[in-house]
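Asks: This is the structure alone, sequence omitted:
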């Protein structure tokens, strides 16, 4: 369904709305991950990292100035939000709820928010088979061979978030 307004820019009726804030957040996330060269860009883990980073970037833009931000000035904020000890998923849910309520009060959800919500649904609902990091090591503390490591199905955001955090810290 095409959107026909331009997020307050006063566009012509019937004009297609371009989700520039979301596209810019995805672009920044892609560049951070590509620069870090941590994972093949065709892998599901990379996709999860890109979506988690894009959500972090998009949702941390409280002032609506995403297109004008300087990446360097935001790195510390993004590192803090993606840190291991932070409840990132709760923060995402809260921010999406707030933005959704604001959009509903303004008359509807824009394309940026719709894409962010779709990314969050994918991250939450998609599970990837990953090494079980909580598994007990083999006897004597030796690390098992890769094919012998126990694996568990893990929500995509739990794999993408650390990948994104690492990409930010390597930038």
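Replies: Thanks, I have it. As the structure is a prediction and not an experimental result, all values here were calculated from the model.
Asks: okay, CA-based contacts and neighbour counts for the rest of this
Replies: Noted.
Asks: Contact partners for the residue nearest the centre of the chain?
Replies: In the chain, the centroid-proximal residue (C-alpha atoms, centre = their mean) is residue 52; its distance is 1.8 Å. By C-alpha atoms under 8 Å, 6 or more residues apart in numbering, the contact list for residue 52 reads 119-120, 123, 157, 160-161, 164.
Asks: How are the helices of this structure distributed by residue range?
Replies: 20-36, 44-59, 71-82, 88-106, 111-125, 156-170 (DSSP state H).
Asks: which secondary structure elements does the fifth one contact?
Replies: When you say that, I think you mean helix 111-125. Packed against helix 111-125, as judged by 3 or more C-alpha pairs under 8 Å, 6 or more residues apart in numbering; DSSP states H and E, are the following elements: helix 20-36, helix 44-59, helix 88-106, strand 151-155, helix 156-170.
Asks: From the chain's centre, how far out is the second one? Work that out for me.
Replies: Averaging C-alpha coordinates over helix 44-59 and over its chain gives two centres that are 3 Å apart (C-alpha atoms, centre = their mean, to the nearest Å).
Asks: Same check on the last one?
Replies: Per C-alpha atoms, centre = their mean, the displacement of helix 156-170 from the mean C-alpha position of its chain is 9 Å.
Asks: next, the one to line up against it:
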């Protein structure tokens, strides 16, 4: 059976399935992170933030949506994305729920979902060394971060605050 969405090459049927929703989400995430200037493009931090934000954008859309820009509702969705990226543990559980739900709904052959699943595997399987913000005492205005105290984090834990800040700075 030919895929439902094709790139138009080769006439009717047999065309290559194009993951438009994922590509739109990834493009939007890239634009937001570049505009925010929180990490140099090409760095591991930037990549983690872009992938985290792309997952958030993509999984917040209905499974059959062509993408956030095509729907013309980016501004309204940004508030939802801000809420989603505000709490790390809730975000990770939400991502796993959304992926599982789409798989259960028959998304095994969905190229967008394949890319989202691969991105989630990359974000959970890649560990980065970063400043320990968990041990930060947040009492008073003299609070300082000791950047010499570092920990290993899965990439999504570093990417999530970058994604959240990029959304705030938009």
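Replies: That came through, no problem. Given the structure is predicted, the values throughout are model-derived calculations rather than measurements.
Asks: Do you know the score for how well these two fit?
Replies: Here the superposed chains carry a TM-score of 0.84, computed using TM-score structural alignment, normalised by the length of the second structure; 161 aligned residues with a C-alpha RMSD of 2.6 Å.
Asks: hang on, the earlier thing: just send the helices of the first structure back as TSV, with distance to residue 133 of the first structure too.
Replies: TSV is the format used below for the helices of the first structure (distance: least, C-alpha to C-alpha, whole Å):
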stretch	distance to residue 133 of the first structure
helix 20-36	22
helix 44-59	16
helix 71-82	19
helix 88-106	19
helix 111-125	19
helix 156-170	11
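Asks: Deepest-packed of those helices, please.
Replies: helix 44-59 (a mean of 25; mean count of other C-alpha atoms under 10 Å).
Asks: ok and that one relative to helix 20-36, angle-wise?
Replies: Relative orientation of helix 44-59 of the first structure and helix 20-36, computed by axes from the mean of the first three to the mean of the last three C-alpha atoms, to 10 degrees: 130 degrees.
Asks: Just give me the mean distance for helix 44-59 of the first structure relative to the second structure.
Replies: Mean deviation of helix 44-59 of the first structure relative to the second structure after superposition (mean C-alpha distance after the TM-score superposition for the first structure): 0.5 Å.
Asks: separation between the residue nearest to the centre of the first structure and residue 98 of the first structure?
Replies: 18 Å (C-alpha to C-alpha, to the nearest Å).
Asks: do residue 163 of the first structure as well
Replies: 26 Å.
Asks: cool, residue 83 of the first structure as well?
Replies: Counting by C-alpha to C-alpha - residue 83 of the first structure and residue 98 of the first structure are separated by 22 Å.
Asks: and if you look at residue 92 of the first structure?
Replies: Here residue 92 of the first structure is placed at a distance of 10 Å from residue 98 of the first structure (C-alpha to C-alpha).
Asks: Over to residue 5 of the first structure?
Replies: For residue 5 of the first structure, the distance to residue 98 of the first structure - C-alpha to C-alpha - is 21 Å.
Asks: and of the helices and strands packed on helix 111-125 of the first structure, who's closest to residue 13 of the first structure?
Replies: Proximity to residue 13 of the first structure (C-alpha to C-alpha) singles out helix 88-106 among those, at 17.3 Å.
Asks: Just give me the match in the second structure for residue 91 of the first structure.
Replies: Using TM-score structural alignment as the criterion, the counterpart of residue 91 of the first structure in the second structure is residue 94.
Asks: doesn't residue 50 make contact with residue 159 of the first structure?
Replies: No - contact criterion C-alpha atoms under 8 Å: residue 159 of the first structure and residue 50 do not qualify, at 10.8 Å.
Asks: Run a quick neighbour tally on residue 144 of the first structure.
Replies: 12 (other C-alpha atoms under 10 Å).
Asks: and if you look at residue 65 of the first structure?
Replies: When neighbours are counted by other C-alpha under 10 Å, residue 65 of the first structure comes out with 10.
Asks: how close does it sit to residue 14 of the first structure?
Replies: Residue 65 of the first structure is 25 Å from residue 14 of the first structure, by C-alpha to C-alpha.
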